[in-house]
Structures are given as structure tokens and as C-alpha cells.
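Asks: sequence and computational prediction follow.
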Amino acid sequence: MASTINDTILVERNVPRTLRMLRQRMADLAIAEGEEELERLESEYSLMADCFLSDMCDHKAADIYAGMLKRTYRLYNTVRLASVMRKRRTLVQAQNIAASRRISQESVLAQLEAFVQDVAMCSLQMDGVQNQTLARLYANHQRYMEGLFNSLLVSGQWTEETAGSYRSLLLSPIVDHTDAQLIVSALTMALLVVFDVEKWLTLVAVYEQSDDVALRQRAIVGLALTMPDEGVVSLFPNVGEALHRLSSTEQVRRELMEVQVQLLYCERTETDSREIQTNIIPTFVKNSRLKNWRMESDSCEDSSLDEILGNEDADSNMAEIEDKMNRMMEMQRKGSDIYFGGFSHMKRFAFFSEISNWFTPFYAEHPDVANALKGDNAAAIKNMVSRGPFCDSDKYSFVFAIASIFDRLPADAQEMLKGGSASFPDSVAAEIGSPAYVRRMYLQDLYRFFRLFPNRKDFRNPFGKTADGASLGYLFIMNPSLARSMSHEAVEVGRLLFKWRQYDAVVELAESFVKSGAESADLSLLLGNAYLKTGSYDASYELFSRVVAKNERREQAMAGLAEASFMLRRYDDVVGICNRLETAGHLSKRLTIYMSLALINSGDVREGMNRLYRLDYEDGSDRNVKRAIAWGHLMNHKPDEAERIYDALVADGSDVADDLLNCGYAKWLLHRNGEASRMFSRYVSAMETYNKGECLASAFAADMDLLDMYGVGDFEKVIMLESVVKK
């Protein structure tokens, strides 16, 4: 496979070949941007090559070549940007807006500082004149910031001087913090189009040096979502130094991990929204007849009927509502985006047709907000929005939506809003303003953009997979430059993914850290258990064996080794490991079941069954113990006893695949072939497979010892398979 231009630079580090490839690309696409720099690089390389071939020794040659390689990388990104700007509608529009506003990068700081000064001067004017002046100032400034955002979005590769001026601007106490936040978002979005070392380092500088909580959190989110790959880190030492500096500080590592976790919660937004729509909202709808007695009129005959009759349904309904509300608040506290489902339908306002508005921090003076909030309802809506636990994007949606219907709301609802009675839990109010809360709200703004903006595909989606689809792009913690110092944080992230049963993601995360030389006992245990869940039993066995040999986390590693051994049918190993754990007092109930089944499968049926009977006596409701006993009956030539237990396990319609399969075996071995066929059909349905025959044949092959023990012939397997396939 031919090398890409990117690989030719970052992997092969071949300047002349890259320049030839770039010249061809520019000619093919008729790109003029970067032509002068290309010619300079070609000339400089030619001179260097001539000197080299003339036996001239230059002790600075290596540094010169490295500098040329960096410039070649920047030129490549210049060409990339020129190419994508022709094809992506959002970038074309941004370029047109930037051109029409005639934004001068040299005058940005002066413009932003002048705006702050002009607003301050307005306080000296009379009220009537002051309001008009302020409205005009904010309208002009919003138009300017829209142009600046679009200008930054399509700006070329920054020089160190440009980056330095923007760092000074973003850290200036004179610049309005809302403007600074919007600029940071513009840089983040620009980096999601084409990477730029100086823009990324600017985000790092803002995060490390700013005292503004909201600005710092936007910066760390931006630098995390646009983190450079290993090739860029290797080519630009200052990038590697920045990553090392970030990951060397415990507080920064903690914040990076929190960004990662909050990003994972964003990934679960669709799942959480379905849970809210399915399990929570119906409760509110069902109990919508329940009213707050303090808001009712004097004639409340219907409301007190339950109380008069002594009916407890009202109390139970209120308890149910409170339980669901607490569930929603707990989801929000952990990081779930509980409002996405509702507000996702409110992004069709003209306000959201301008890309910068998706990232503008909410402020009541925004011209569109000021136009929507006029009259007696303005103060009430502003009050409601200011205290609402919504991201900025949703606050704008709320304003436009509620302003359009406020006058049509019931009188008691209007009074509630005007009087400030509508409130949110104290726990939510106390959290507002904390770094974690600010960061979560900003991530929700970003998530809404990448889910709902019509031309969102014009940008690399930081919430999805990488371009090749092979890895999880949102797991930025896997960056090799972080892996060397963030293995502890990776384990915490991995445990969360494991809890959510995202085992493939756990494997990818843990393997990347092991590959980077950051292996630890905790990481190995996490990876070994993920291997078990994904069916990689050999890899799990090998990994747990290494940890046991090192004598690290011995009990947990031995437990994993016992389970891997069981899956590999190494029953003697299972029994030996479990005996050692039992002697040490660390044999869990789960391992006792594995040990019992290992004894049964290896021929010691009596000992295995006795252990299971003791477990069943201690807790007769454990379905896993019931399953193990039923399997023991099958192996002990008692299929009738097994059938009785399996019938009870599958009777509730839970359709656990293994229960259905084993129930089918029990009936088959009792010569109830028709019932067995129907049970096997339920099994392949539960497995959600397209190839019923292959699925069932694999199961029969895995359980060959059982079927052979009962003398089931090959022709019987064929007939049974065909009966299931035809259904």
C-alpha cells in the first residue's frame, strides 16, 4: 500500500518525497495556497542536497532538516485545509462571513478591549439612553464575534507570533470572559478540521495559566478532544513536553480523567434518553392529575377525594414520582445528559443556523435573546434560565421556546415563573459553578452540535470512532504520551466501561496501555476479565498466569485464572486453584459453583453436587446455583431432575440462552424430541443469530461429551438441526 502524505512526513520523515507528493496534490486540485512556501522548501532542500553531495559538512544539518520537516508538515495542513474548504459547506460559509466582516487579526485585541470599555462607559449615561446604547453595542459586538469565530474556524496554520498574540488576548483580564470562551471554542472546532500545533499549544497555555474557571474548562476539553497523535508528538518536541507536563501533575491527571468519564457519559446520552422516555416520563404522565394543593383554587372538590376516602393511592403515586425524580437527579449528578431528549427538538430556531451560536456562553444581552425577552415576562424567564441546570445551548432554546408561548401558559404557571417559585434541587444549585459542572455543560453543548447541527459531518466527530473505524476516537486517554503516567486513571475509566458492559472498549483501552509499557496488576486484572467477557479465554489464561506468577493481587488473579481455566475445560486446574483459595479463605460463591461444575465434568459428580446442595440450602433463590445443579443432574444421568429445574428457569420468559439450550438437552435426552426442537428454536432466537444451523451446530459440538454420554447419534443431531432451521 502506498504511503500517505501524512505517513511520509511523520513516519518516514522524507522531506523530498513529501514535497513531490504535495506538488502533485496541489496541481491535481489547482490549489495555490502554500505555493510560495513549497517553492522555498524545494529550493532549500535542493541546496542542502547539493552541499551534502559536495562533501560539505554542516554540524547543524540535522537541525535544519528537522526544521524543514516541521514546515513541510505545516504546508501539508495548509493544503489539506484549502482542499476541504472547497467541499464542506460550513467552511465555505465561514470563509464568506469572515471575508465580508473584514476581520483583521492584528486588531482583534483592540476591538475586544474597546468593547469592554464602551460597555463600562455606558454606566455613566441616563437610563433611557443607556439601554439604547447598550443594545447597539451588543448588536455590533455580536456581529463582530460571529465574524471572528468564522475567521478563526478557517484560519491557516498559525505562526508562533500569531499564537503568542492570541495567548495574551485570552489571558488578558480586560477581555470579556464570554468572548474568550467563544474564541477557545473556535480554536477547538478549527483543530477538528485540520490540526495546528500552535493552536493546540494555545489551548494548553490557556488551561495552565488562566484563572477563569469556565475558560480553563473549555480549554482542557478542547485540548483533550483534539490531542495530537504519536507522530506529531515525536516531530514537535514542545508538544511532547506539554503532554508530559500535563500528565505529570496529579490534579491535571484527575481533571483529564474526569473529562474522559464525562465524555463517556455523553456517549450514553441516547441510552439514558431512552430510559427516561420509557421508565420515568410515563410515571409523570400517569400521575399528571396530582396537583400541588398550594396552587389550586378554593373550589377543590376533586383533589381531596382520596383523602376523604382514606385511599393510599395518592401517597404511593407521590412516592413513585419522588422516586423517579430522584433517579433523574442521580443520573444527572453522575454525568448523564437528562435534558437532551427534550431540548433536541428545540434547535430549529433561526438562532442555531449560525455555527458560533452553538458555542456562545449564555448571556441575556445577546441581541436575539434581548429581542425575544420583551415585556413583563422578561424578568421571569431570565430568572428561570439563570438558575436552570441546562447547558448554554439549551438555555438559548428554552428562552426562545418559552418566550413564544409564555402568554398562552395558564395563569398559575405564569405566576409561578414570575414569582420565582419554580426551582431546582438544592444539590443541583450548589453544584453550579464548579469546574466539573462547567465542564459537563460545555461537553453537552458540543454533543448537541455533533448530533443536531445539519452540517456536523464537516468536522471530525470527537464523540465517535476514528476515521478508519478501528478504534474509539473518544478514548483520548489512550494517547501514548498519556499512557505512561495515567495507568491508574485508565483503570478507573476501564472499570466504568466494564460496569456498562462495553468489554471491547475495555480491551482496546487496556491493551493500548500495556503496549505503552504501563502494565500494572490492576490493569492486567481489568484486561484479563475483559478477555473473559469477550471470549478470549487463552489470552485471559495467559495474562492471569503471569500476574499469579508475580504474586501480585494474588487472590483476584487466581479467581480470574480459575474462571479462564474452566472456560478452557481445564477442570483439574480449576479444582486445584479453588482448593488453594478455599484453604486461604478466599473461595467465593461464584468460584464454588465453577469448582463444583469442574468436579462434575471431570467425573467427581458426588463431591460437586454436594457442594452445590450446600449452596442451595444456604440460599434457595440463587438461579446460578439452580443452573449448576441442573447441569449436574444431566451429567449424573438424571435428565428428568434437570428438566424440572430448567423448566422453572425458562418459565418466566427471561430467555437466558444457556437455560434454553440446556432445557432442550434435558428434553432431548428424555426423548421428548418435539419439545426439545421448540426449546432449541428459542435458544437460537435468544442468540440473535442469522445462521440458526451454524449456531446450534456449534453448541452441539461444544457439548459433545454430554451428547456422547447419552449415545446421541450423528443422524439425530442432523434431524434436530434441520427441524430448527426450517422453523
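Replies: Thanks, I have it.
Asks: contacts, neighbours, all on C-alpha from now
Replies: Fine.
Asks: give me the element the residue nearest to residue 167 when sequence neighbours are not counted is part of.
Replies: Leaving aside its chain neighbours, residue 167 sits nearest to residue 202 (6.0 Å; criterion: CA to CA, 6 or more residues apart in numbering). Taking DSSP states H and E as the definition, residue 202 sits inside helix 197-209.
Asks: for that helix, the distance to its chain's centre please.
Replies: Relative to the mean C-alpha coordinate of its chain, helix 197-209 is positioned 23 Å out (CA atoms, centre = their mean, to the nearest Å).
Asks: how much space between the residue nearest to residue 167 and residue 417?
Replies: Applying CA to CA, to the nearest Å, the value for residue 202 to residue 417 is 43 Å.
Asks: same thing with residue 254?
Replies: 39 Å.
Asks: pick out whichever of these two has more residues nearby.
Replies: Just comparing residue 254 and residue 417: by other CA atoms under 10 Å the higher neighbour count belongs to residue 417, 20 against 14.
Asks: list the contacts of the more buried one.
Replies: Residues counted as contacts of residue 417 (CA atoms under 8 Å, 6 or more residues apart in numbering) are 380, 381, 384.
Asks: which of these sits closest to residue 585?
Replies: Distance ranking of the contacts of residue 417 against residue 585, using CA to CA, places residue 384 first at 58.1 Å.
Asks: which SSE is the closest one in?
Replies: Here residue 384, judged by DSSP H and E, is contained in helix 378-387.
Asks: show me what that helix is packed against.
Replies: On a contact count with 3 or more CA pairs under 8 Å, 6 or more residues apart in numbering; DSSP states H and E, helix 378-387 meets helix 392-405, helix 411-419.
Asks: could you redo the last one with a cut-off of 7 Å?
Replies: If you count contacts as 3 or more CA pairs under 7 Å, 6 or more residues apart in numbering; DSSP states H and E, helix 378-387 packs onto no helix or strand.
Asks: pasting the second one now:
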Amino acid sequence: MVVDEDLKKRAQHIKDLLLQDRLREALELIKTQMAGVSDWSVLSRYEDIESSYSFMLQYFSQGSPDEHRTEVYRQLIRRALLLNDDVLQARLQPESMLLYYQHLRSRLARTENIEGIRLSLESFVEISDTTAHERTLGLLFDLIWTNGQWSSEDSASILELIDSPLVMEDDSLLVISAVTLSLMERFDPLKCLFLCQAAENLSMAVSIRALTGLAVTLGSYKDLLPYFPEIKNRITLLLDTPGIKERMLKVQMAMLLCRETKEIDRRMREEFIPTMLRNPKLGDLMREELEREDVSPDWKEWIEKPEVKDKLMQMTELQMEGADVYMSTFSHLKNYPFFREIHNWFRVFSLDQPDVINSLGETFSKSTVAKSMLSSGMFCNSDKYSFALTFSQIPQEQRDMIMGQVDGEFQEEVQEIRSGNLPADAKENFAARQYTQDLYRFFNLFSRRHEFRNPFDDNLNLLIDNPLSPLLQTEDSEQAIAAWLLGKGYYDEAVSAYRLMESTAHPYSTDYRFYQQMGYALQRTQCYKEALEAYRRSDILQSDNNWTLRHSAQCLRILGQPVEALNLLLQAEKNSSDNLSLQIQIGDCLVDLKRYDEALTRFFKVDYLKPDYPKAWRAIGWCAFLAGRTDKSIEYYDKLLKTKPTGNDCLNAGHAYFVDGNIQHAVSLYRQSRKVLGLEQFESEFEKDRPILIEKGISEQDIPLLLDLL
């Protein structure tokens, strides 16, 4: 493996030289890299490139004019880039233990070709010999995946295969995945063009899968694409394909949703599941619920608990937005022999698959219950296989219970699918989400996943600076992506999306909410001046909007302009005098201006109107401390400390007790603060407050003594 990595690093260095137009150096290194390569076609191509470049240099040295010199040079770079990949493959092919090269050596030892496999697949229109069909699919996947550099004949024969009306759609979908995985292994312009062609396929599922393949591959090759303009031109042609931009948006949204999967997985393991299991009688309650139609009072009481209800609502919301909530459930069910075969990770779920039949039983696999699972859009294909393969290990009684639940849960959805009432838009969303989740599981759970570049480690925001960006630069797509990025807290990317919309005069940019959203994204990225400008534009489109006024005031406070901030807040107060949060915000501005008595009046009003409001207690505690009313400050900090205090709450309460002369309690609170904030942040926050402590009568010499007590 060390040799493999060394060869790959050299190939990457050669590629870098070529992209810097240092062709002579690159060719010399390619020649060194070719040591031991016996492939005549590789050696011949090197000699051809080297000879052509030598002639070019000779003509150039003689001052001979050549209007095609620049284009010829670019063609030489292009050919050298492809040769570099072929040389690397030729070096690794004989002995590398990487899975790709193991399959490559196995494939080269066989005699199958695409034409023969196509004829075999066309004979499987009605599956009778499932074992032979399985073997053929495995051969096909290997043949495509390990075919390094396509010829035009290769491309044509594989296009003929997926276009054949006699080849089952599920088999064509596996072909698209094989091409995608092959393209991830190494760049191939013909495979890129093939996926563009497949994106126009009449089959919605083939089109979605091809677009997804382009999405996970092209971004990593964008530095090469200037040397292969035919790819950009082909993508441009896609713009004229009906429905392709809408499908591209669905693929993009499915990819963006995968950003949340790790966090959802963590929350499922650390929050949702522990909350569900917190009731010791959960198992009994579930059994009771299955045995009778009426709701158990104990079960209902448990469900209504705030923490349980909140978690269930969160889970429902995640499912509604299409988030991948089943990763944690099925991640431990990928160790079956079925998943050791790489092509099975990309299979569409089928009840005719031999492993599924062996697990479920032929009769049961044809049941309505099993078909419910097949038809459901809730699970991706990979998880459906996990579900089915697990069945053989479950006792019959529990199997019946689970399938009874499954049948009930999916019955309405299945009826809708069978009736043909499911909108085409929903079908496309299902297809994009399911396939993206299948890919996510392969690149994160496959036993040899570390041998593959994980596309989900990349940004996968295709809207800006991506070869596929033109397919997403439509009014609907831009607005949908910007809104999602903003809502999920990807503020830097949201700013870029809103800037793009602004630069192209997007219709939404004439709406006051557009500049509110842009301003908020800028504010969250600490671009306060730019945020203020966006809020100003929003105010022009709709004046006296309280949300705009309040967020403008927040920026002004941070920029050290409390007077201007206060004026905006007082303007907002005219429209919403009973807004307690606004009263707190006005009070904070008054504190900045050292108008402590006025600020306390605001804070006490909030405390009176809304008792048990920690935000008001926090404001009173700090303002009273600054105003020299230490006793009142301690009173409110004591109330605050009985709730869920922050690290800064403990720090500020410690200040109050320090000034009051209660050193021991101050030390205790400072220790709590340090534990929550961490040493570095605690020391930073304490230093900011040092001048205030001295102003309140603390001797400068006492401060280091107190800190040493910590």
C-alpha cells in the first residue's frame, strides 16, 4: 500500500505540473513513472506526445509562425493528462491489493464483453433463472467499473445497453452506478459525456441517477474541464432538455440533506433513542398497544411528556423534510455477505433477489406486506435489503408482529402508489433521495470504504463554482437552495447564493424579505456593515418593519453606535410596545449608554409582566451590578443560578459576590464558569471585565490573588 500511495503522489504531482503548463517537466516525470510498464499502447502514446512537443519547440525556436500553436499545446496537455492516469493504472494493475485492481485483474482474466452481456440481460425480461441474472449483473458491473479509459465503441455499446427496451430498468440503473464509480476512480471525458446523455434518458430513474453521478464526480475534476470543452458544451445542451433543471434541483436538495445525516445520526443515538428508552415500562406498553385498539393511559401519559413529545415532533419534522433518519438504525445491518459484493450497494430493491427470497421465503416475499416495504419511499434500497436480510434471524412471532406494523404504516402510501395518484414530482423526489442515501451508505459503511474518495466529504453545493451550476441557476432553484442554506445555518454559502440572485436581478430581489434574509446571513457571518446595508435596502422596500429595525439595531450596537441603535428600537417600540423581547433589547442599548436607571426600569417592567423569565433576571443582574446596586444584582443572580446558568452567568455572579466581599462564594462561581467555558475563554472573559471590577472598588492587587485561589 505504501508503494501505491507513492505512485499516486507522483501522478498527482505530474498532474499539477501539467495544469501549470509545465509540459516538459511533466513528460520527464511520466517517463520515469513508466519504468516497468510493458503496455505497448501506453508507450506509443508517450512517444507520440513527446515527439509532437519536440517538433513544436523546434518550430518555435526558429521563429516559425503558427496560429494553431496554442490549441495544439492545449491538446498535448490534454493527452498527457489522460496518459498520466493510464500510466498510474498500468503501474498499479499487476500487484496492487486495492479492491479496484483486484477486480480489474479478475476482469482481465475473463472474456466477457458488453455486447455479450447485453444479449444475456435482454433474455432476462421475465426472470426465471435469478442466479444466472445475479452473476451477469456482477460481471457487468466489474466490466464497466474497471474499464479505465473508454473508447468511442465502449461508450456506444453501453448506451445501446441502457437504451434497449429488452433490458430491465433496474439493470440499466446499475450500469449508471458502475459508470459513476469508474469515473470517481479516474477521469474519463467519454464517461462524463455518457452520463450527460443518460441524463436525457426517457426513464426518470435513469435520468435522476445519471444527474447524481455527474453531481458527485464533476466537481473534483473542474480543474481539468478547461482542457475538455466538449463536456461543458454537452452540459449546456442539457439546459434545453425539458424537466432536467427541475430534476437537478431535486438531486441538489437530496445531496444537501446528506450534510445533516451525521448530526441526525448523533442525535438519534444520543437524544432520540435514550429518550424513548427512558421509560422502564416501554416494552410492556408497546406490547399492550399491539394487543388492543384503545390507547393505554400509561402509554398516552408517557407520550405526552414534554421531552418525549418534543423528540417525536422533531423526528416527524425531519421525516417531512426528507432527512435521512434511518442511518443509525440500519448502519449495523450491513455485514451480511450480500454487502461484500460491491455492486449490491447500488441495487434497486427487488423481492426476486435470491438472498431476499432465501431470507423471507418465496411465499412470504410475494405477500402484500413484503410488497408494502418494497413500494415505500421511506427507506432507501440499501436499507430495504438490510431489513429483508435480517428477517431470517427473527423468530416467527416477532416477525409477524413487525410486519403487521409495517403493513399498517405503509398501507396508505402503497395504495397511493398503486393507484397512480402519486405526483411525478413526488416520484422524482423519492428517486433522488433514495439513491443519494444508497450512495451515502456505501461511502460511509462499506467495509473497504477507505479505498474510495468520499464525495460526501466535499461541499456538494452545486449552485456556485461547479460545472453543473448552469443547471441550477434558475429562479426556483436559486431561491430554494438559498432558503435551505439559510435555514440550516450555512451562512457563508447562503450569502453567496443571495449575492448571485442579486447580481442576476432575481425577481425575489425586489421583495423586502430578500434583503432581510441576505442581511441576516451577513450578520451571522459577522459582516455587520454589509448586513446593515442589506437591512437598509429592505427598509426601502418596506419601511418600519420591526424585524428589520431590531436586527439593524443589533448590528449598530456591535459596531459601537448605541445611540443610532436606540433610535431604531424606539421607532420599533411604537409599533410593538408590548413586546417584552424588544424591551430587553432597548434596555441593553441603555446599558451601553450607561443610562442604568432607565435600563432597569425597562427590565423590571419585563420581570413584572413575565415572572420566571431568566432573560430578564440576567439583564437585571448585570445592569444592577454596573449601577452599583450589588445587593439587587446578587438577588437576581441567585434566582438565575437556580435555573440552567451559562458560563457567563456564573462569571458575572462571581463578580457581584467578589465586589460584595464574599470571596469564597465568588471563587466557587468562578470555578463553575471556568468548567463551562474552558480555561482559555474564561481567562479572556475575565480580562475583559477587569476594568469594571477595579471601577467597582476591587483592588488591582487582589485580582491575581483571587485567580490563584481558583
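Replies: Done, it's in. Since this is a predicted model, take the numbers as computed values, not measurements.
Asks: TM-score of the superposed pair?
Replies: The TM-score (TM-score structural alignment, normalised by the length of structure 2) is 0.82; 671 aligned residues with a CA RMSD of 3.9 Å.
Asks: need the residues that contact the helix holding residue 384 of structure 1.
Replies: Contacts made with helix 378-387 of structure 1 from outside it, assessed by CA atoms under 7 Å, 6 or more residues apart in numbering, are listed as 395, 399, 417, 418.
Asks: list the contacts for the last one?
Replies: Read it as residue 418 of structure 1. For residue 418 of structure 1, the contacting residues are residue 380, by CA under 7 Å, 6+ apart.
Asks: residue 552 of structure 1 and residue 523 touch, don't they?
Replies: No. The criterion here is CA atoms under 7 Å, and residue 552 of structure 1 misses it with residue 523 at 11.5 Å.
Asks: who has more neighbours out of the two?
Replies: Shown here are residue 552 of structure 1 and residue 523; by other CA under 10 Å, residue 523 has more neighbours (22 against 15).
Asks: mind checking how far that one is from residue 462 of structure 1?
Replies: Distance from residue 523 of structure 1 to residue 462 of structure 1, by CA to CA: 25 Å.
Asks: now the helices for the stretch 451-600 of structure 1?
Replies: Assigned by DSSP state H, counting those that start in this stretch, the stretch 451-600 of structure 1 shows helices spanning 480-483, 487-499, 503-515, 521-534, 537-550, 554-567, 571-583, 589-601.
Asks: how near is residue 538 of structure 1 to residue 702 of structure 1?
Replies: From residue 538 of structure 1 across to residue 702 of structure 1, the span is 16 Å (CA to CA).
Asks: have a look at these two and say which one is more surrounded.
Replies: Remark: of residue 538 of structure 1 and residue 702, residue 538 carries more neighbours, 15 against 11, as counted by other CA under 10 Å.
Asks: which stretches of the stretch 1-150 of structure 1 form helices?
Replies: Along the stretch 1-150 of structure 1, counting by DSSP H, counting those that start in this stretch, helices occupy 5-10, 15-29, 35-53, 61-87, 89-101, 108-122, 127-153.
Asks: what packs against the fourth one?
Replies: Spelled out, that is helix 61-87 of structure 1. helix 89-101.
Asks: contacts for the helix it packs on next, please.
Replies: By CA under 7 Å, 6+ apart, the residues outside helix 89-101 of structure 1 that reach it are 85, 86, 147, 148, 150, 151, 154, 455, 458.
Asks: at 8 Å instead, please
Replies: Contact with helix 89-101 of structure 1 is made by 84, 85, 86, 144, 147, 148, 150, 151, 153, 154, 455, 458, as judged by CA under 8 Å, 6+ apart.
Asks: okay, the angle between it and helix 61-87?
Replies: Angle between the axes of helix 89-101 of structure 1 and helix 61-87 is 90 degrees (criterion: axes from the mean of the first three to the mean of the last three CA atoms, to 10 degrees).
Asks: mind listing what's buried in helix 89-101 of structure 1?
Replies: 90, 91, 92, 93, 94, 95, 97, 98, 101 (16 or more other CA atoms under 10 Å).
Asks: and stretch 71-87 of structure 1, by the same measure?
Replies: Those would be 71-83, 85, for stretch 71-87 of structure 1 by 16+ other CA under 10 Å.
Asks: biggest separation within those, which pair?
Replies: Pairwise distances across these (CA to CA) peak at 21.0 Å, for the pair 71 and 85.
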